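K.L.:
Got a predicted model here, sequence first, then my questions.
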Amino acid sequence: MTAETEVTQPSPSGTGDHALRAVVTGGSRGTGAAVVRRLRNTGMDVTVIARTPPPGDADSARFVAADLTDPASVHAAARLVLADGTPDVLVHVAGGSHSPTGGFAALGEEEWERELDLNLLSAVRVDRELVPSMIEAGRGAIIHVASIQARMPLWDGTLAYAAAKAALRTYSKGLAGQLAPHGIRVNTVSPGGIQTEGADRLLDRLTERHDGDRDAAWDSLVAALGGVPLGRFATPEEIAGVIAFLASEHAAGILGSDIVVDGGTVRTT
């Protein structure tokens, strides 16, 4: 791990001195990048915290390079963020799964530590660094991106990921109760399948288990989910729209909630 942190800080376009400040972790690509675009379109001044800058889009937002699995790197990144002022909105998108298929027996200590570190503890670290300033300001909205796998884990390829996301939901629920008296709302968004590179990588791993038959791998994934009534996965932009709503004043009365965006996959709560 490295604690080295760097920042690029272009002037935000069209935000003005009174724009709300947002921080998005994992905002370089995929769903995170869609969230950044959506928040900027609402007029927010956005800072991205991620390992690598957005490809070919470096001027879209402030960028702070950090490894969220390294506490020292997170601390250094937070100092840079807070030097510009207290965030009004904190969105934690960073996460993912890189574990092998094969269920519990294929997951060793290293795989469990990696999945918990990236999908749970990274959010805890960022909150620990930035939330005290939000408490002092007496305002803010925090959105953690969880997963429907917290409710219906897929044992074959993402069991540790699912367990980490379930822990993230529980942590977020408790945090919501603690921060509500300080004027800070905490909610989670739980997507089902999303049309991203991460979903493609999962499908690649499942394809290997189906002797290279990608259609069979897709059918097995949908079957494991119990079907997707909408007939497709959500787009990153659809997830970003829900997050933008929760970050806005229109969601002022919503806290401690988990908003599911899964095309109807989860039949009950």
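P.N.:
Alright, I've got the coordinates.
K.L.:
From here on, just use CA atoms for contacts and neighbour counts.
P.N.:
Will do.
K.L.:
now the strands: where do they sit in the stretch 151-269 of the chain?
P.N.:
For the stretch 151-269 of the chain, the strands defined by DSSP state E, counting those that start in this stretch cover 184-191, 258-261.
K.L.:
what's the helix or strand for A33?
P.N.:
helix 30-41 (DSSP states H and E).
K.L.:
Presented hereafter is structure B, for comparison with structure A:
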Amino acid sequence: MNKEEFKHRDRLLKAISENGHYRIIVVKTTEIVRTARNNHNLSLLPTVLLGRTLTAALLLASNLKGEERIQIKLQGNGPVGSVTAEATSHGEVRGYVASPDAALDLANNEKLGDGIGIGLMTVSKVLYNKARPVTGTVDLVRGNVNEDLAHYLLQSEQVPSAVSLDVALDEHGDVAHAGGVLVQAMPGAEQEETERIENNIRHMPQIGEQLQSTYLDGILATVSEGMPVRELDRYPVDFFCRCSRERFQKSLALVNPDDLLKMNAETEELVCHYCGERYEFSGEEIEAIAHKAKLRQN
């Protein structure tokens, strides 16, 4: 990565209005979406929906601490089936779709939201001070992730929010640019200020279009025009999965040892749903894992 590429790599920028009334988060996820598409061999429809969901997860995770994490899942009756993304406050995000090769029926004028269809959005947070994940579920409004996320934040967390998520494709169907913006009103926000920001977002170009000529700072300036803001944090974000061969080996050890022995395969390939990484285990390795599990049972 050269200096110019490093300067414009995928990053997240957090800011707050000088009066403390609005939190603004901007993120660039172009390489993240490209990686997700390549890892999962996605067609166009799942690429856009997963790209938006990965972007949304990073925006929400930016308000977490340390190893806390968040998962967003959209599940419906459309051809994509479901879309899942998980992110941490460190800028790590991963995700997958149920049907990587799904497509819209253009003959019936289906739109992006029809990809997921009628269904639910579920957001789960693993937090330090909670023994169990904190989960909220709402009906999908449009299935395009944008309106659905704003609806969730208002209904489940009572936080008025403006959301703009975008995955722009070029003439070849490749991912040209991707990113998103989240603006949340804090206590004390005034109606006139809110209308100004809503107007800024309503009339600004799509995020993908803006990323052709500007970076996060330029998008922040467009969103917050007429309102002084200050930067709180800025850090790189990446498509990253913590799966490993060792973790899969531990998972195999939890399977009934008799079932493992029945597999009787020369090689077993296990695939991580989140990142598409493949791990192979020989028949001898599986047999050894099964025998160790039997010993623990005795």
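P.N.:
Yes, it's here. Note that this is a predicted model, so its numbers are computed, not measured.
K.L.:
Next, the TM-score between them, please.
P.N.:
Here the superposed chains carry a TM-score of 0.27, computed using TM-score structural alignment, normalised by the length of structure 1; 137 aligned residues with a Cα RMSD of 6.9 Å.
K.L.:
Switch the strands of the stretch 151-269 of structure 1 over to CSV; also include distance to W218 of structure 1 and mean neighbour count.
P.N.:
Output for those, formatted as CSV (distance: least, Cα to Cα, whole Å; neighbours: other Cα atoms under 10 Å):
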stretch, distance to W218 of structure 1, mean neighbour count
strand 184-191, 18, 25
strand 258-261, 20, 20
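K.L.:
re earlier: so what does the helix holding A33 of structure 1 touch, helix or strand wise?
P.N.:
strand 21-25, strand 45-50, helix 236-247 (3 or more Cα pairs under 8 Å, 6 or more residues apart in numbering; DSSP states H and E).
K.L.:
Using a markdown table, please lay out the ones you listed together with mean neighbour count and distance to A141 of structure 1.
P.N.:
Output for these, formatted as a markdown table (neighbours: other Cα atoms under 10 Å; distance: least, Cα to Cα, whole Å):
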| stretch | mean neighbour count | distance to A141 of structure 1 |
| --- | --- | --- |
| strand 21-25 | 24 | 9 |
| strand 45-50 | 27 | 14 |
| helix 236-247 | 20 | 6 |
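K.L.:
for the ones you listed, which one sits closest to N187 of structure 1?
P.N.:
Nearest of these to N187 of structure 1, taken as Cα to Cα: helix 236-247 at 7.6 Å.
K.L.:
so what does the closest one touch, helix or strand wise?
P.N.:
Against helix 236-247 of structure 1 (3+ Cα pairs under 8 Å, 6+ apart) you get helix 30-41, strand 140-145, strand 184-191.
K.L.:
Minimum distance to D219 of structure 1: which of those has it?
P.N.:
Going by Cα to Cα, the one of those nearest D219 of structure 1 is strand 184-191, 19.1 Å.
K.L.:
so the closest one versus helix 236-247, what angle?
P.N.:
The directions of strand 184-191 of structure 1 and helix 236-247 differ by 160 degrees, with axes from the mean of the first three to the mean of the last three Cα atoms, to 10 degrees as the criterion.
K.L.:
one step back: can you give me the angle the helix holding A33 of structure 1 makes with strand 140-145?
P.N.:
Going by the same axes, to 10 degrees, helix 30-41 of structure 1 makes 150 degrees with strand 140-145.
K.L.:
Helix 30-41 of structure 1 versus strand 21-25: what angle between them?
P.N.:
Using the same axes, to 10 degrees: helix 30-41 of structure 1 against strand 21-25 is 170 degrees.
K.L.:
Tell me the buried residues in helix 30-41 of structure 1?
P.N.:
30-40 (16 or more other Cα atoms under 10 Å).
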